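Student: Please find the sequence and the predicted model below.
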Amino acid sequence: SGPLASQNITFNSGNAGRITLPANFVLSNAYRKLRCRVRDSGVAVSGCSSDQFAVRPASLTVTSTGSADADAAGANTTATPRIRAGANFSLTASSNVVGYNGTPQIDNTKVVAHTSAVQNGVVAGNFASANVANGNSTGNAFQYNEVGYFRLSSFGVFDDTFTAVDSVNNDCASGFAAAGGKNACGFGNISNTAYFGRFIPDHFAVTAGANTPACSTAFTYFGQDGVSTAFSLTAQSVSNTTTQNYTGTYAKLGINTWSNFNFTASPLPPGSVLSASATAPIGTWTNGVANVVAQHIVGRPSAITAPTNITISAAPMDADTVTMPVTAVAPASAFRFGRLFVANSYGSELLALAVPIEAQYWNGLAYQRNQLDSCTLIPANAIQMRNYRANLNACETHLTGAGSVANGVARLNLSKPGAGNSGSVELSVNLNAANGTTCNSASASAASAATTPWFGNINPGARATFGIYKSPVIYLRENFGNFGN
């Protein structure tokens, strides 16, 4: 076949049979193997070089058009397209040189993640052999195991095998730089590529921790705020490796927003609903992992309900719709249907009168004292005092005591009204709304609210009476003195 390129040269006696070509050959195509043929134009004499050589492209350009080209600067944390970590995306290495049919490779030491990334990550996958018609190669099954963006620094995509005919004989310089009068054996992208992405986690994994009841180590009241679930949340790739770059602005699951977790509870009695606590969930994304504590309210049922073990589950979903393959289930928690009970009390006007307030729960058959309750607080100023009768006037007796429930009972006291002040007063606990007046000293003041929605919305009440008696003895006092022999 005819030559790809040719030059005419003239030997003279001073050349001693060896001459250097006056100009380089310029070839527009790439070739794996070429030889040089010299032919005498005067006589039919020709010869071919014993050495072979390659003609390679000068460089490669790496792109990902329409696949992982969300933001060339690698800074936009909401740009699309989005690729799940470990899922397939495409890269194209272009030489635009006809005849190049080599297979580029990726050097993972040249992978550089976006600014502030924890890990550079690894790119897996292979390029196909370049199309000889245009010298371009595409791989459609690359995977990146991290979140965010990555780029390839110079020669991150390279080919050092297309020139094998030269490298085997040391006729090209090893690496990517010319040396010793020889061209480099390898070639690739000569500058940093654009950033490729945006990559997001494939899914979340949850490791359940311990539940903490709102009231004690054993139970929570229906309607009581504060039962908490603790769990570890991990952002993962398709192959279940942790995507450590899911942190900062690249973490799209806001830990402090309760609704992001899509919590559910089961079984819920009729009328009961699961809702967010007044306290937001806590936790921070660090290297793709967040340790979360979320608090909840399991609402008070519409009818009395026996003790129930309820499971709270989570199915977190972030702004990129990353979620979990299955719902995460936490250990079951015990819930009780509660009420407050205040009994009528009576005694001498010369003594302080105990006013026990009992925390109770429905055991399935009846209400009984909730001896596990040592968390409820019934402040004395949340008890309305009204309807004074007989000789007892407002604030001639007043409430004292901390009102802390212990073993199911809060023990408050009415101070002694004194001689001549017999009578009664109606006591009513403001469960959820402030109403009326109370006496915590010799002067009346506005009654507050106990803020205990887990005891319902019907304020319990009773009457305290001074000057009536249960037995023949109304008031007994012993005097001790000295008696003579």
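Tutor: Sure thing, it's come through.

Student: okay, CA-based contacts and neighbour counts for the rest of this
Tutor: Noted.

Student: where's Q384, which helix or strand?
Tutor: Assigned by DSSP states H and E, Q384 belongs to strand 383-390.

Student: err, N96, not the other one
Tutor: Using DSSP H and E, no helix or strand contains N96.

Student: Surely it touches V132?
Tutor: No: here N96 does not reach V132: they are 9.6 Å apart, not a contact under C-alpha atoms under 8 Å.

Student: rewinding a little: next structured bit after the strand holding Q384?
Tutor: Next along the chain after strand 383-390, taking DSSP H and E as the criterion, comes strand 399-400.

Student: That following strand: what's the following helix or strand?
Tutor: Note on strand 399-400: by DSSP H and E, the next helix or strand toward the C-terminus is strand 405-406.

Student: how far does stretch 1-8 sit from the chain's center?
Tutor: Taking C-alpha atoms, centre = their mean, to the nearest Å, one finds stretch 1-8 lying 67 Å from the centre of the chain it belongs to.

Student: again, but for stretch 387-401
Tutor: In terms of C-alpha atoms, centre = their mean, the centre of stretch 387-401 is found 56 Å from the chain centre.

Student: same deal with stretch 168-175?
Tutor: 52 Å.

Student: for stretch 221-234, same thing?
Tutor: Using C-alpha atoms, centre = their mean, the offset of stretch 221-234 from its chain centre is 16 Å.

Student: Second structure follows, compare the two:
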Amino acid sequence: MNRIANRGSLPVSGMWRGASLFLMLLLVAGTANAVTCTSVASQDWNNRNSWSGCNNSQPPTGATVVISSGTTITADSNTNTVADITINAGGTLVGQNNRTISLSGNFTNNGTFTASNGTVALVGTAMQTISGTITFANLTLNNAAGVTISGNVTVTGAFNPGTTPLVITAGSTLTINGVVYTGPCSGVYGAGFCSAPSVASINLASPNPTAGNTAVSWTVVFSQSVTGVDITDFVLVQSGGVGGASITSVTGSGTTYTVTASTGSGTGSLGLNLVDNDTIVNASGTPLGGVGLGNGNFTGQVYTVSACSPPANIPSSVIVSCVCDNFGRTNLNPSPIFNSNWIVSSSDGLGILPYINATSTFLRLTENTNNNAKAATVPGIFPAAGNYISVEFKHYAYNGSGADGVAVTLSDYSVPATPGAFGGSLGYAQRTIAGGGGSDVSGFAGGWIGVALDEYGNYQNPTEGRVGGPGFIAESVGVRGSGSGLTGYNWIGGTATLNPIVDNRGSTTPKPGYSYQVIVDARNAAATAVAVNRDTGAGYTSLVNIPNIYTAATALGFTQAPVPNNWQISFTGSTGGSTNIHEIGGLRICAQTVLPVTGGVASGYSAIDEAYPVAAGSTVPSYQNFQTGHIYMKLPATPFKLWVAALSNTGISSGYSAASAKYAQVKLVDNTVMAGANPVCGLDSARTCNSACTGQPAVETGATQIVTFTKGGPGAALSPSFTLNSSWKNLVAVIQECTSASCNAFTSTAAACSADSLSVRPTSFASVTSAAATNTGTSGTPTLTAGSALFDLTATTTGVAGFASGYTGTPKINSASVQPASPATVAGMLAGAFSAAISGTPSSTASGTSFTYNEVGGFYLLGPDFAVPRIPGVYDDNWTATDSDPTKNDCNSGTTAAAYSNTKDVSGKYGCNFGITANTAVFGRFVPDHFDTAVLPVAGVPMPCPSGQVCPTLYNGFVYAGQAFTTQVIARNQAGFTTQNYAGGYAKAVTLSAWDALGSTVLQNPAGGTLNNPAVSAASFAAGVATTNIPTYTFATAATVPTNIYLRAVDTDNVTSLRVTNPTTTSVEGGVKVASGRIKVSNAYGSELLPLTLMATAQYYTGTGWLNSTTDSVTKLASINAGYSVGTGTSNVTVSPATKVLSLGSLTINLGAPGAAGTVILAPTIDPASPGNPPFAVGTGTIIPGTATFGVYKSKNSYIYRRESY
């Protein structure tokens, strides 16, 4: 404000003297002078006496504020936007009442700041700083220049930083609702703020092994959304014979990127590593791993690169990886297949194991000597169930006398490869004494199928203990099925003698070199197909085709074993009395999934509900279920399990634990914990887990289990039982691979989150109680007024003894379940709401303290009756929102019994909702909020208000003192509606009283009158209304000025028509004007030869005299005879109206000429049938008789009668 101050004289001289003075002062606004306001007293911020240096006011906009030692300033209202605020040591600033302290400068706390429930807002345009140790209830930032945190700052309530840049200095912390951010860091608050991003995983995204000169990809997942990811951030690691590989592209955004590379040429391995150069940053500008080169480095997964490619006859819909071994080296081991070793054995005692022959460069299985029995197993694991596999090799049998042959075996990987009987069984089938074999020799251990290239001809011959077959067929291919020990290995298919034949015994060099292909298509494991093809130079032709090995086996009278989880592939060679050299070359094995002998490495994990069924022909659910499956809602203290799978890029990693058992920890973590504006675990279809999520603890002791993937298992397993004893709104399963069964440490394999979250709800509300509404009877206390009295309700959940409930939801009330308690018959409306529940041990309680009920009596809440249908009176259908979401349907929602069921349905789902399971106790007793009274017009009473009088609005009429009038008493709730249940036992005796004005407490029984018959019995109430027609109001003196009275009703529960708030304007109390009344009959005299007329008139007293009651057309007179004796004559009487009911206050009485002189005294009475029966009577001054005199003069001329005669 600009002011003009004059402490001396302001002279006006010259031409202005003696003239009117017009003075114009131009005040030019400028910048307000900055002031420093220092507190000098412990008072309110807005109290000018709290400050010095403040120009006798509160701190103005732009002021510097100092809270000095020994003073406490309370900001009880919003402040101006000051500049700096400094709280000195010993000083205290208090923010409260949801008020806002605004400043454009720095906030420095060296004393005490008590946040209460207030807000501090930093709204400057230059960089602001918060210094010291400060706890804010609510903090708002709106400064594009930024805010620096220098100290330890905590926000316990709402934090609204907008897009204000934040800088947390080294050694400082900012704690937001329990989440601590430690400096130095900077950026805009949000997901990933003040935490360095990291690499969660670099996993293979293409089939492995792969071929040279092809494109492969890796999926790179970061813990946070990042930018700046490009080719320069990655390096390829080439080993073995791989060379020329290069990164071709990097695509993606957010947390997930794809790196694509060319595999180059040669065989070996190709890996991808990320090399941190600080160019990858999150939204806050924090580089990968934090500031510093190399601290975000990560080693990714590795491809095996093979020079072989798939054969042309692989179905186009099948994507395979291939491994090859051409044996063109000196030593058999290590093999180029996974750089691992062939497993070789011999049972012939010759001391020669399978080896690579230096001359032929092929894998030699037998020499051309007698009684060779040798085997070689491929170094690899080949997933079986759900997989397609093709085994190709070149076969050489030469330089001998034509025996016995070679078999290729696919056996169960979980069973160590041990060859079967040699000779005619070719290392696959059994031999038995009983069958004439001379000794008992078990068949191939774990053998599922054995395909033999039989030169001699006994493989298809049911001799020596072999089961089934057409007989001796030389130079043929035969197929035998599964078996164990001396049982099984049944013949299931084969060829006749082939042309060209299998061997070339006369050749001294490797011959004939035909290619053979064995295909097992177990993509539909329940209908596995087996085929054997041969290429003699013009392409593959079919030798054996078994479309469904199970139906083929059934047709032959035996049962084929189910496809195992994983294959191992072995070659066996045999000679007997006849010989050949047996060799293989050009081995190529192609399958949808191929794994090294060390087992699979999971590219991810998935957890789904135990309710998912196993896939056909498998022991675990399908891959699609693990990709998209959910975890259903659970109940406390109810054990449940989860299916957990190790996944590859194309399916369940069925070879994951092929080599040895593996273990994974599954823990359930709370996903309501927030990281910035989002839940800490950001779920997605890739099931990626950020470090903040994996670092969350399990919510309970029973929320962690170790899943065992048994050796040779299918890559998925059912967990041990979880048991959660508390309720949880949103849980996520975090899966992490352990180094051992005890899970004391984890491997480097990236953790995974379930793709779905789950909730756990209480089984019911055990009770609903009230501390205030405890009167279940029709009388006594406590009482609560209908629609106005606030009362409490508390819903208590069913819990598990010794455990915190965890439920913090908000119960709801089903209004349709509100029922009146007998003898009440009408249900009122229950208004109000529960607050969010508070978790306790073992139950949670949700209370509301502002409930109202708008009827009289008591009420209770019904339990569910789904046949009606009716849901529970108190329920929660929102706690399980993460599962009841219609896009998920992980529990049964709706209003049916299934939606509230604590028993699983056939699909394994519980109801989403819970509530009370039985009727509650009665809550009461509710009484009317107030009465309304009304004076009712009945049969013309009250009578219209006479002219000149002011009568009550209700009713605008009057009665005579002592005249009965009709009064109605209506029981009302707070909103003014009639309480229908105020009757019977809930109705109480009512007493009426008369008052001088509406809502008055000044004068009862005005004008010294008396209200007679004031009692209204309880029994007279019906549906909240009672009517009485006997009250009268009388005065102590017969002539009393007209008086307005207002009828007040009070019952024995002290319910009254006198309203509490503004009673003179809000009370509804019927009124009537009461007037002193009388009947006066006029006098008349005249000739006995003529009739006389008298008037009976109703009158009321005005205070100065009596006026005719011209509005009285209801009073009826009696005691008027039909005739009177007059002297010697008789006077006949007629009245008008003939009914003897006054008209406009009067009745005309006509006396006929008696013919004789005399008098008649007329003193009528009130007919008891007269409405209200006014108590008028002769002798009380309320009936004044009239006299008719016949035979007297009417004037001074002494004539009695005169007439003219013409």
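Tutor: Thanks, I have it. Predicted, not measured: the structure shown is a model, and the values here were computed from it.

Student: Got a TM-score for the two of them?
Tutor: For these two chains in superposition, a TM-score of 0.67 is obtained (TM-score structural alignment, normalised by the length of the first structure); 440 aligned residues with a C-alpha RMSD of 5.2 Å.

Student: Can you list the helices and strands that the strand holding Q384 of the first structure packs against?
Tutor: Counting contacts by 3 or more C-alpha pairs under 8 Å, 6 or more residues apart in numbering; DSSP states H and E, strand 383-390 of the first structure packs against strand 423-429, strand 437-439.

Student: Show me the contact partners of the last one.
Tutor: The reference is to strand 437-439 of the first structure. Contact with strand 437-439 of the first structure is made by 381-386, 394-395, 397-399, 444-447, as judged by C-alpha atoms under 8 Å, 6 or more residues apart in numbering.

Student: Counting by contacts, list what the host helix or strand of L758 of the second structure packs against.
Tutor: Assigned by DSSP H and E, L758 of the second structure belongs to strand 752-760. On a contact count with 3+ C-alpha pairs under 8 Å, 6+ apart, strand 752-760 of the second structure meets strand 604-609, strand 728-738, helix 881-884.

Student: contacting residues around the longest one?
Tutor: Counting by C-alpha under 8 Å, 6+ apart, the neighbours of strand 728-738 of the second structure from elsewhere in the structure are 605-607, 662-672, 681, 689, 693-694, 744-747, 749-754, 756-761, 806-807, 879-882.

Student: ok, of these, which come out buried?
Tutor: Buried by 16 or more other C-alpha atoms under 10 Å: 605-607, 662-671, 681, 689, 693-694, 746, 749-754, 756-761, 806-807, 879-882, out of the contacts of strand 728-738 of the second structure.

Student: Of the helices and strands packed on strand 383-390 of the first structure, give the one that comes closest to P81 of the first structure.
Tutor: Among these, the nearest to P81 of the first structure by C-alpha to C-alpha is strand 423-429 (59.4 Å).

Student: what residues does the closest one touch?
Tutor: Contact partners of strand 423-429 of the first structure, identified using C-alpha under 8 Å, 6+ apart, comprise 382-392, 449-450, 459-467.

Student: Selecting buried members of those in ChimeraX, what would you type?
Tutor: Buried residues among the contacts of strand 423-429 of the first structure (16+ other C-alpha under 10 Å), as a ChimeraX selection:
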select :382,383,384,385,386,388,392,449,450,459,460,461,462,463,464,465,466,467
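
Student: Distance to T229 of the first structure and mean neighbour count added to the helices and strands packed on strand 383-390 of the first structure, as a markdown table?
Tutor: What follows is these, written out as a markdown table (distance: least, C-alpha to C-alpha, whole Å; neighbours: other C-alpha atoms under 10 Å):
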| stretch | distance to T229 of the first structure | mean neighbour count |
| --- | --- | --- |
| strand 423-429 | 31 | 22 |
| strand 437-439 | 39 | 22 |
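
Student: what about the strand or helix carrying F199 of the first structure, distance to the chain center?
Tutor: F199 of the first structure belongs to strand 196-200 when assigned by DSSP H and E. Between the centre of strand 196-200 of the first structure and the centre of its host chain there is 18 Å, according to C-alpha atoms, centre = their mean.

Student: Give me the mean deviation of it from the second structure.
Tutor: Mean deviation of strand 196-200 of the first structure relative to the second structure after superposition (mean C-alpha distance after the TM-score superposition for the first structure): 3.6 Å.

Student: So which elements touch that strand?
Tutor: Contacting strand 196-200 of the first structure under the criterion 3+ C-alpha pairs under 8 Å, 6+ apart are the following elements: strand 83-84, strand 148-152.

Student: Single out the most deeply packed of those.
Tutor: Burial of those is given as mean neighbour count (mean count of other C-alpha atoms under 10 Å); strand 148-152 ranks first at a mean of 28.

Student: what's the angle from the strand holding F199 of the first structure to strand 148-152?
Tutor: Relative orientation of strand 196-200 of the first structure versus strand 148-152 (axes from the mean of the first three to the mean of the last three C-alpha atoms, to 10 degrees): 150 degrees.

Student: Now the element after strand 196-200 of the first structure, going C-ward?
Tutor: strand 203-212.

Student: Beyond that next one, next helix or strand please.
Tutor: strand 220-221.

Student: Would you mind listing the outside residues contacting that next one?
Tutor: If you take C-alpha under 8 Å, 6+ apart as the criterion, strand 220-221 of the first structure is touched by P213, A214, C215, V227, S333, A334, F335, R336, F337, G338, W454.

Student: which residues make contact with the strand holding F199 of the first structure from outside it?
Tutor: Residues outside strand 196-200 of the first structure that contact it (C-alpha under 8 Å, 6+ apart): 64, 68-72, 74, 77, 79-85, 144, 146-151, 246, 320, 322.

Student: buried ones in that strand?
Tutor: Buried residues in strand 196-200 of the first structure, defined by neighbour count with 16+ other C-alpha under 10 Å: F196, G197, R198, F199, I200.

Student: Mind picking the one among those residues that's closest to F261 of the first structure?
Tutor: Among those, I200 lies closest to F261 of the first structure (C-alpha to C-alpha), at 17.8 Å.

Student: quick one on the thing from earlier: tell me the one of the contacts of strand 437-439 of the first structure nearest N189 of the first structure?
Tutor: For the contacts of strand 437-439 of the first structure, the minimum distance to N189 of the first structure (C-alpha to C-alpha) is 76.4 Å, reached by A382.
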